[in-house]
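1. Below: sequence and its predicted model.
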Amino acid sequence: MSTANSLDATFDLAAGDRPPLALIAGPTASGKSDCAVALAQELERRGRRAVIVNADSSQVYADLTVLSARPTREDMGGIEHRLFGAWDGAQACSAADWTRAARETIAEIHGEGAVPILVGGTGLYIRTLLEGIAPVPPIDPQVREAVRALPVEEAYAALLIEDPERAARLAPADSTRVARALEVVRSSGHSLAYWQARTTGGIGHGVTLFPAILLPERQALYARCDLRFQRMIERGAMDEVEALLARGLDPDLPVMRAIGVPELAGVAADSWSLDEAITRGAQATRNYAKRQYTWLRHQPPKDWPRIEFQNFYNIDINIILLRNLWLT
């Protein structure tokens, strides 16, 4: 089996070549979407068609055009984009759901002789696609209900006894991950690590990956987060949330918990002012960017290039990106 030694190299699937897959990851507001378009345009200048594939857990929802900062037709720069707005908000898109769709989409793009460019900041999506899905059996509903009813302090204390290895890796106040680990061990009789060691369906072994992680200086990134949320308001985010509320969707659905939705829903309910919602939304965006930044700095393989830069104005990020992907 041969591998593509560059993104613009030809590949032969019938001969067993491992086709190229570009990956541009970064926290929200880091400029990764623009970089993906620039990369695709450069590949097309070299005679290789490219298609951008979404790996952002908010941009999958059709209902979140503004609040997910989904690329407009102008932003797309003439490049085909797939899996953007592909799910109706009434249907939750899990990592497993997205992975199945992304796996099929990437295979289709390779079958067309084109290069897929995966772009997003949802680490769970990226890791599940490349490494596979852990075959955790369905959780017993009674176990789930009992675990989710526990205060996080009690759940963490129980996890220390029932799965100390996982507990040592989690923050005691991380209620979502603590509950997940505890319900898995109680329902299946095995730890989450046991199931994760048996992951299946990842495509990492079947592609030649060309990754790059954007890591801008934090204060510059946070300033962009503040500006982004303000611009979302100007572009109609309030109307988008009011349309969502009018659908009467389950408030626990991911689309209803996306950044900006609860904050602006509070305005619609007269719980606080629009100015307060903007403050809350900007803070939530910064918090999310911080979590993404930490995950992307430490969790992906060490040999994935980290592109660090101080600001967004005095440096050409695209040139650095292309250099890291061996296209200059």
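-> Right, received. Where do you want to start?
2. Every contact and neighbour count from this point should use C-alpha atoms.
-> Will do.
3. Report the distance from the helix or strand hosting residue 44 to the chain centre.
-> Counting by DSSP states H and E, the element that carries residue 44 is helix 32-45. Distance of helix 32-45 from its chain centroid, counting by CA atoms, centre = their mean, to the nearest Å, is 19 Å.
4. try this one side by side with the last:
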Amino acid sequence: MNEGQVSRSHVGKAVLIAGPTASGKSALALELALTTGGVVINADSMQVYHDLRIITARPTGAEEARVPHRLYGHVDAAVNFSAGAWVNDAAKALEEARAEGRLPIFIGGTGLYFKALTAGLSVVPPIPTEIRDDVRARLERNGVEALHAELAARDPRAAERLNLRDRTRIARALEVIEATGRSLLDWHQEGEPPLLPKDSFRAVFLAPERDELYARIDARFDAMLGAGALKEVERLAARSLAPLLPAMKAHGVPALIRHLRGEISLDEAATVGRADTRHYAKRQFTWFRHQLPEFEWVKLGEARGWLAASVKSARDAG
């Protein structure tokens, strides 16, 4: 067996690397892939978009050339890409990795993707376009508080579980109850089996100290601006896409679009972008702690030790 590649007897296993934005996940995944001959599979809901390489800190072309990368930049920003669509793509990437005898390394910060991967995904019928458009129009016209009140009247259980400012999930829950007559919570109880059953993977959540993480977030946002993020967002804005599309809500994008429209300065846009990203990181900590207890939490300084253990486990299994 090639030293850099795990044996085919091990390809049923997988490694999952999660963590808040700017926590060092990409470097760890790249190192693991280089050591094991693995393939890096994206599990970040914004890095799927072709239009958003810089502002989402996708791997560089040079990094992608070093080891195989899958599910990065393969979706157009005009697409309302869903967790269900990602699972379908992930299933194909997982099958290809196993066929090639490569260790699948899933990496990202989107908790719902990892939960779908390890616990399965509910199968909600397609929402009619007219219902989705009507809900979004009401959201823009009346605001998120009014939409949450509507949801509370129609589906109080779902409303109680949602953050009052979570525009996307409130709209989604209301769409589902209006289209199907059933709560989204009920649909969640009926779903497809997970792609990775229990004991078929090792999972780690990188958990830097908060002050260190926030400093990394701020520095990375500034670096992205220096690398051309504003031009990237300008090209995206020129497409005049619907503002509620996921790609249009990527951290930093709305604030930079406001700057391009002359509403705020670039410094103000950067301040908003950094703050939004820090708030998102805080939510990631909370979500993974409560929703994915199977992930082992490690500090940044422990990551290399965890990596070494993962490599040994892969080789021992072969």
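-> It's in. As the structure is a prediction and not an experimental result, all values here were calculated from the model.
5. List the buried residues for the helix holding residue 44 of structure 1?
-> 32-44 (16 or more other CA atoms under 10 Å).
6. any idea which of the residues you listed is the one closest to residue 304 of structure 1?
-> When those are compared for distance to residue 304 of structure 1 (CA to CA), residue 32 wins out at 15.4 Å.
7. how close does the alignment partner in structure 2 of that closest one sit to residue 154 of structure 2?
-> In structure 2, residue 32 of structure 1 lines up with residue 25, judged by TM-score structural alignment. For residue 25 of structure 2, the distance to residue 154 of structure 2 equals 40 Å [CA to CA, to the nearest Å].
8. One more: residue 18 of structure 2?
-> 35 Å.
9. Would you mind telling me which of those two has the busier surroundings?
-> Taking neighbours as other CA atoms under 10 Å, residue 18 of structure 2 and residue 154 compare with residue 18 leading, 30 against 18.
10. Could you double-check that the more buried one sits in contact with residue 113?
-> No: judged on CA atoms under 8 Å, residue 18 of structure 2 makes no contact with residue 113 at a distance of 10.4 Å.
11. check contacts around the counterpart of residue 64 of structure 1 in structure 2.
-> Using TM-score structural alignment, the partner of residue 64 of structure 1 in structure 2 is residue 52. Residue 52 of structure 2 makes contact with 46, 58, 73, 232, 233, 247, according to CA atoms under 8 Å, 6 or more residues apart in numbering.
12. I'd like to know how many residues surround the second one.
-> In this case it means residue 58 of structure 2. 21.
13. Give me the distance between the closest residue to it other than its chain neighbours and residue 125 of structure 2.
-> Using CA to CA, 6 or more residues apart in numbering and skipping the chain neighbours, the partner closest in space to residue 58 of structure 2 is residue 47 (5.9 Å). Separation of residue 47 of structure 2 from residue 125 of structure 2 (CA to CA) stands at 26 Å.
14. Neighbour count for the two, which is higher?
-> A count of neighbours by other CA under 10 Å puts residue 47 above the other of residue 47 of structure 2 and residue 125, at 25 against 10.
15. Would you check how far apart the more buried one and residue 214 of structure 2 are?
-> Residue 47 of structure 2 is 20 Å from residue 214 of structure 2, where distance means CA to CA.
16. Correct me if wrong: the residue nearest to residue 58 of structure 2 contacts residue 53.
-> Yes: taking contacts as CA under 8 Å, residue 47 of structure 2 lies within contact range of residue 53: 6.9 Å.
17. overlap in contacts of the two?
-> What both residue 47 of structure 2 and residue 53 touch, as defined by CA under 8 Å, 6+ apart, is the set residue 73.
18. Please consider this matter closed, and thank you.
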